[in-house]
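In: any chance you could fold what I've pasted below:
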Amino acid sequence: MTFKDFDFKEKLQKSIFDAGFKEPSPIQRDAIPVILSGKDIVGQAHTGTGKTAAFGLPLINMLDGNGSVEAVVIVPTRELAMQVSDELFRFAKNLSINTATVYGGQSYSRQLKHIDNAGIIVATPGRFLDLLRDEKIKIAPKFVVLDEADEMLDMGFLDDIKEIFTFMPKERQTLLFSATMPSAIKALAKSILIEPEFITITQSEITNSKITQTFYVVEEHERDDALIRLYDFKNPEKSIIFCRTKKEVDRLSTFLVSQGFSAKGLHGDMEQRQREEVINSFKKGKLEILIATDVAARGLDVNDVSHVFNYHLPFDSESYVHRIGRTGRAGKDGMAVSIVTPHEFRMIKKIQSDTGGKLEAKVIPNISSVKEKKTNSLKSKICEQKVYDSGVNLVESLSEEYDLETIAHKLASLLTNDTYVKGNNNIGKSQNDIEKLLKRSREDNGKANRRGSGNFRDRNNNNRRRNPSGNRRQSRRG
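Out: From the prediction side, this is the model:
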């Protein structure tokens, strides 16, 4: 199947071709025909599955382009608002349909001016609701999209969303996208959608099959050394490192810069201007490494990220899926690399179980392996290098003082400086160590399961004796 099969308008088809889109992703393949038919939908799909095009392309195809706001897309964060707006504008520009981006921290007058000329508004809930309450805008969109609905729920926007829909016309087509479907999102869908069609990406498609997932086992104090060694060996073009805390982001970004890497951190304590500067630098290739927390990376959409590194594993499988979804985009291959300690094996197993993906245990390369790879890469570059006049002139100049063999040795020595590898020869666990740890983990898990099933009744009886009312713990929480 190709995008031509959707029979989009010719100018929209040109935008799709210019963007390099060829085959639709699963969510695009399933959602686009339903949206074009005019039905409300609930789409369950994770970040990186092509949701923006899944709702954006059919909406743009159905817009009249009459100069008024015909579609509203509501997203959880400023970063996502800007990225969704950019992508929709890229698709709609040949049809002369403009987008306006609405979020807090920006001038009202400037945003209102953009809305006057827009066919599509992409907005965060807070600022959009302010504009509606204060009657700064009066719009009657035919299409309303909620993107990353579960993120908005987690960020406390549920009441805002409900109020926003009191300002929306009853006659509309509503599309809701969410990575997960907690009860609150199901209830919201029931209240704002009319007989929606449900589209769900199956578990086998939750993690992109083009993403190779590996993990390396180290002791806690070896994390930094392991990260540097893996960067030396894998030599990623553009990568994101995920940390659990803002403090860890700051420390790691300082450390990597001290090691000669072009790296910057991204977290919630940064001013919006700083955040935008970092993201733009990363997108334009001025930065090779972005270090971020899960919250800061929400909505981050960069197509050419070759590697994602988990400096620490996240606390849940869903965050893991969101993290690794930053690579392997637009049909490209991606690498997801996790640095773990033996204590984190349980989380590895949970991630595998929840996502249906396979995380392969690997050994961190030693110095000779890294040097060999760097040398082979250098050889390839030399073989592929074209000979220019400047090079010929340099050799001729040097040949007045040295013979050709000595010149070659000197130039090779200069080039091989880059093959130097820092750190201890061996970092982390060996393959044999990893196999023993995995075996022990399986045995411990089996014992725990047997103990759990055997003592379930006894534990229940003990709980009743200690907590006869059955609700003391609950009331204490309340």
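
In: from here on, contacts and neighbour counts on C-alpha atoms
Out: Will do.

In: helices of the stretch 351-478 of the chain, residue ranges please.
Out: According to DSSP state H, counting those that start in this stretch, the stretch 351-478 of the chain carries its helices in the segments 367-384, 389-398, 404-415, 431-454, 456-466, 472-477.

In: dead centre of this structure: give me the residue that sits there.
Out: Centroid-nearest residue in the chain: Arg326, 3.1 Å away (criterion: CA atoms, centre = their mean).

In: most tightly packed of the helices of the stretch 351-478 of the chain?
Out: Highest mean neighbour count among these (mean count of other CA atoms under 10 Å): helix 367-384, with a mean of 14.

In: so which other helices or strands are in contact with that helix?
Out: On a contact count with 3 or more CA pairs under 8 Å, 6 or more residues apart in numbering; DSSP states H and E, helix 367-384 meets helix 223-234.

In: in the helix it packs on, what's buried?
Out: The neighbour-count check on helix 223-234 (16 or more other CA atoms under 10 Å) flags 223, 226-230, 232-233 as buried.

In: could you do stretch 163-183 as well?
Out: Neighbour count says stretch 163-183 has 164, 168, 172-181 buried, by 16+ other CA under 10 Å.

In: I'd like those laid out as a markdown table, including secondary structure.
Out: Shown next, in a markdown table, are the buried residues of stretch 163-183 (DSSP: H, G, I helix; E, B strand; the rest coil):
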| residue | secondary structure |
| --- | --- |
| Ile164 | helix |
| Met168 | coil |
| Arg172 | coil |
| Gln173 | strand |
| Thr174 | strand |
| Leu175 | strand |
| Leu176 | strand |
| Phe177 | strand |
| Ser178 | strand |
| Ala179 | coil |
| Thr180 | coil |
| Met181 | coil |
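
In: could you also give me the structure for this next sequence, so I can compare it with the first?
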Amino acid sequence: MGFARPFPIQEASIPFILQGHDVIGQAHTGTGKTAAFCLPVLSRLKNNGPVQFLILVPTRELAVQVTHEIIKYSKYTSIRVVSIFGGVSIGQQQSRLERGAQVVVATPGRLIDHLKRGTIELDKVSHVVLDEADRLLDMGFIDDIRFILFYISEKHQTCLFSATMPPEILRLAEEYMTNPKQVLLNEEEISLDTIDQSYLITQERQKFKHLCELIKNESKKQMIIFAATKQRTHRLANDLKDAGFNAISIHGDLSQKQREVAMYRFKTAKEDILVATDIAARGIDIPAVSHVVNYDVPEDPLMYFHRIGRTARAGGTGKAVSLVSVERVDDFQRIINRTEQPIRKLNFELGIEVPVYEGRNNRPSFSRGRSYRPSNGYRDRRENQYGQRKYNNEMSGSRYRERGESRYNNQKRYNRGSHQRSF
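Out: Model prediction:
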């Protein structure tokens, strides 16, 4: 299986799992986490019978990855594994469940669909794993998890694995786990020292130019580029294609088939560049990925560590480069403060001048209605999209304040009177 020696998370957690303890494990992606909870549990399962082992994951891609790992680990047994997630036929999944499975890897939403249909029973489950629990909670699955755990017998082992340990995770553990053994890293150790991290401060409009230069300098290397939104991901991949690069995108608007095709083309090196959103990239485990590029700084500093964990898999090395628009420098500084690993500033190395952020109030901005907002900060008068004049809030509200009332109270009285007249 490629393990010369156990990774720290495996060495620390496997004995506890074999002894039947509940376990809270903190580990980076790509550090053998899946093997840490799968190998000891698989060794305790019966080779036939009902579902005994349930693994909950946040995304389809991670479900596929974990399923493939379990198939590899259980190759010389008769244990069957079924993956359950949305975007594919629920009838096909039902057929596989009817043929018998001892292990189920599932996303919460589709698993609940099966529970409501009565196509799966969980009362014989003896082992439950919440994989990437921080993302499960971030994506709003906490109520779904509670719903699912209600169908499982009280006597079962629960293991929770996560790259980060926010307070919500520990509260969940307190609610559903019994005297769990904790295998935790310090937050400062989250970032792997095998990743060469750097960043470039630039104007937003210059990002694409710098990205193309980076790709040219690292030719024939597989790269994952993270963008903020689905639309931005799709557009960036198309722009890279127009610039002559082999790029493909993966995001939530694609069908399951399209996502699988995109991942296959990237894994088989038919495409050198994968442009992805944070959620769609969960579960990507491709050792050949040498570079991760943050085209947009993540809103959550901890998401930065999830992103760069796509490279330097299983003890390898990799590079992570962040293109930081001048407006997001403060946000990126919070990321720098969360890690003790050095993050190099590339502006000096590349001879690129650091742009000066003049602030929002020193430049024109436009509202949705195309109404111009003067840059001097005084919005005395402007026109909306219909050519109607609008005045600032102080002027428009003054006549109500003189009468000791607000615009909103006046409007309510008018609406109430109209309501009475209509009957």
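
In: closest to Asn445 of structure 1 among the buried residues of helix 223-234 of structure 1?
Out: Comparing those against Asn445 of structure 1 with CA to CA places Arg223 closest, at 25.8 Å.

In: pretty sure the closest one sits against Leu313.
Out: No. Taking contacts as CA atoms under 8 Å, Arg223 of structure 1 lies outside contact range of Leu313: 12.0 Å.

In: could you tell me which residues touch both of these two?
Out: Counting by CA atoms under 8 Å, 6 or more residues apart in numbering, the residues touching both Arg223 of structure 1 and Leu313 are Ile339.

In: on that earlier part again, redo the helices of the stretch 351-478 of structure 1 as a markdown table? Include distance to Ser209 of structure 1.
Out: Shown next, in a markdown table, are these (distance: least, CA to CA, whole Å):
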| stretch | distance to Ser209 of structure 1 |
| --- | --- |
| helix 367-384 | 26 |
| helix 389-398 | 45 |
| helix 404-415 | 37 |
| helix 431-454 | 24 |
| helix 456-466 | 39 |
| helix 472-477 | 42 |
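
In: to Glu197 of structure 1, which of the ones you listed lies closest?
Out: Of all the helices of the stretch 351-478 of structure 1, it is helix 472-477 that lies closest to Glu197 of structure 1, at 37.4 Å by CA to CA.

In: counterpart of Thr212 of structure 1 in structure 2?
Out: Applying TM-score structural alignment, one finds that Thr212 of structure 1 aligns to Asp196 in structure 2.

In: need the three-state assignment for its match.
Out: Asp196 of structure 2 is classified as strand under three-state DSSP.

In: my read: it touches Ala312, true?
Out: No. With contact defined as CA under 8 Å, Asp196 of structure 2 and Ala312 do not form a contacting pair (9.5 Å).

In: neighbour count: the two, which is higher?
Out: The residue with more neighbours, out of Asp196 of structure 2 and Ala312, is Ala312; 27 against 18, by other CA atoms under 10 Å.

In: quick one: map that one onto structure 1.
Out: Ala312 of structure 2 maps onto Gly328 in structure 1, by TM-score structural alignment.

In: leaving out sequence neighbours, find the closest residue to its match.
Out: Closest residue to Gly328 of structure 1 apart from its sequence neighbours, by CA to CA, 6 or more residues apart in numbering: Gly334 at 4.0 Å.

In: tell me how many other residues surround the one you found.
Out: 23.

In: and it, how far is that from Asn208 of structure 1?
Out: 9 Å (CA to CA, to the nearest Å).

In: ok, which stretches of the stretch 51-200 of structure 1 are helices?
Out: For the stretch 51-200 of structure 1, the helices defined by DSSP H, counting those that start in this stretch cover 51-62, 78-92, 108-116, 125-133, 149-154, 158-164, 183-192.

In: same check, this time on the stretch 201-350 of structure 1
Out: Counting by DSSP H, counting those that start in this stretch, the helices of the stretch 201-350 of structure 1 are 223-234, 246-258, 272-283, 317-324, 345-355.
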